[in-house]
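1. Mind looking at a prediction? Sequence and model below.
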Amino acid sequence: MLQFDNLSGDLRKKNLSNADFSYVDLRNLDLSYSNLRNVDLSNATLTNVNLTGADLRDINLFETHFIYADLSYTNLSGVDFNETDLSYTNLRNTNLIDAKLISVVLRGANLYGANLYGADLTQANLTGTNLINANLSNSNLSNSNLSNANLMSANLKNTNLKNADLRNTDLRDADLTGANLTGVNLVGADLVGTKFDIIID
């Protein structure tokens, strides 16, 4: 595995697969459209990094710091985020199919149009998150905090929302057909045009 202590310069469209960036400070770098598959980013700092369009499959993200990073249009399918802090990141149109996002902090993140089909977001902090047009079908959002999030036109079919906090959430035109709404807090939520049937266990 390639090892680095620090990086600088133009790293766009580079093949960096299998590299070891553990504990490396990568803040403010441009890694857009690079191949970062199977990279070790454990304990790395990626604050304000540009990862637009990068291939991030099979990466190690243990205690990685992504605050304000741009992860739009990246491939993160099946990735285990291990309680990663993704506050205020740009995840627009990102592939997060089957991603493991248990207890992840996504406060204020932009997930517009992201594909989170089958993702596990148990106990995730999604306060104030932009999830407009996101696909959350068949995902697990049990015990998650979605207060003040924007889920307008989101696909939440067959999603597990048991005990989720949806206070003051924008759910206009969202589809919650088949969703588990046991113990959900919908106080102040905008439900205009929302589709749902009540499934309680």
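-> Arrived safely, thanks for sending. Residues are numbered from 1 along each chain as shown.
2. hey, let's count contacts and neighbours off CA atoms from now on
-> Noted.
3. so where do the strands sit in the protein?
-> Along the chain, counting by DSSP state E, strands occupy 2-3, 19-20, 175-176, 195-196.
4. how far out from the middle of the chain is the second one?
-> Between the centre of strand 19-20 and the centre of its chain there are 23 Å (Cα atoms, centre = their mean, to the nearest Å).
5. which helices and strands sit right next to it?
-> strand 2-3 (3 or more Cα pairs under 8 Å, 6 or more residues apart in numbering; DSSP states H and E).
6. and the strand it packs on, what does it pack onto?
-> For strand 2-3, the helices and strands in contact under the criterion 3+ Cα pairs under 8 Å, 6+ apart are strand 19-20.
7. didn't Thr169 look like it was pressed against Ile132?
-> No: with contact defined as Cα atoms under 8 Å, Thr169 does not count as touching Ile132 (11.4 Å).
8. Presented hereafter is structure B, for comparison with structure A:
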Amino acid sequence: MKELERYYQILELQSGANLEEINEAYRDLVFVWHPDRIPYDNLRLQKKAQQKLQDINEAREKLRLYKLEHEQYSCSQQRECKPFSSREKIYSPSTSYKAEPYKKDLSGKNFSQANLCNKDLSGRNLSYADLSRADLSDAFMHKAVLRGANLSEANLLRANLLLADLREVNLRSANLIGADLSGADLSGADLSGARIRSGSRLMVKLIGTKLSGTIMPDGRVYT
């Protein structure tokens, strides 16, 4: 329990905060401590920001998993409780398709123009899914598998794509401002026309990102 208290403190929350409060605190702190907001020549602050971001990500993930496990345990005791709350369901206005976000295999599904803002899709298999023009702003997609997916014109504002599999993904004309792609694999991806800068400043985190064969926003191929 002491470890959980530490995670709440990292996110500047009171003990027992719900998942919505955890996600909101996470987004606020990522906005404040994202290394791209720190002057690149200030190495001390850059190092501090990277450590802060690592702690924030860990705290959010640990508390999220704790909440899910606790809910599953409560359900098993009550027997009649549903595994997923209605507010956590994914809804696509264009197809009236509903899916449970905790179902791992969503490969090939149609989420075109879907409102997935703030959704937790971490670890999900979305390979070859159609997410064109979807709103994925502030979505948490840690270690998500999106190989070959269509994300053209999608809004990925501040999306967390840490360690995601984005090989051969279509990100043409997508909005990636504030997105975190640290450790992600973008090999062979197409980012033609994608928004990654504000003025001359790069606004996407690409620490440790694999870019072999990636088509960059300006059309050049990264080698």
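-> That came through, no problem. What you see is a predicted model, and the numbers here were worked out from it, not measured in a lab.
9. Out of the strands of structure 1, which is closest to Leu146 of structure 1?
-> Leu146 of structure 1 lies closest to strand 175-176 among the strands of structure 1, at 14.5 Å (Cα to Cα).
10. Now do that closest one: which range of structure 2 does it align onto?
-> Strand 175-176 of structure 1 corresponds to residues 210-211 of structure 2 when matched by TM-score structural alignment.
11. so how far is that stretch from its chain's centroid?
-> Its chain's C-alpha centre and that of stretch 210-211 of structure 2 lie 18 Å apart, by Cα atoms, centre = their mean.
12. how about the nearest residue to Leu126 of structure 2 once chain neighbours are set aside, what does it touch?
-> With Cα to Cα, 6 or more residues apart in numbering as the measure, Ser107 is the residue that lies nearest to Leu126 of structure 2, at 4.3 Å, once sequence neighbours are left out. With Cα atoms under 8 Å, 6 or more residues apart in numbering as the criterion, the residues that contact Ser107 of structure 2 are Asn125, Leu126, Ser127, Tyr128, Ala129.
13. Structure 2: which residue goes with Asn155 of structure 1?
-> Correspondence of Asn155 of structure 1 to structure 2, assessed by TM-score structural alignment: Asp185.
14. Tell me, how many residues neighbour that match?
-> Counted by other Cα atoms under 10 Å, the residues lying close to Asp185 of structure 2 total 26.
15. Check the gap between the closest residue to it other than its chain neighbours and Tyr222 of structure 2 for me.
-> Among residues not flanking Asp185 of structure 2 along the chain, Lys210 sits closest, at 4.7 Å (Cα to Cα, 6+ apart). Using Cα to Cα, to the nearest Å, one obtains 10 Å as the distance from Lys210 of structure 2 to Tyr222 of structure 2.
16. These two: which has the busier surroundings?
-> For Lys210 of structure 2 against Tyr222, the residue with the higher neighbour count under other Cα under 10 Å is Lys210, and the figures read 21 against 13.
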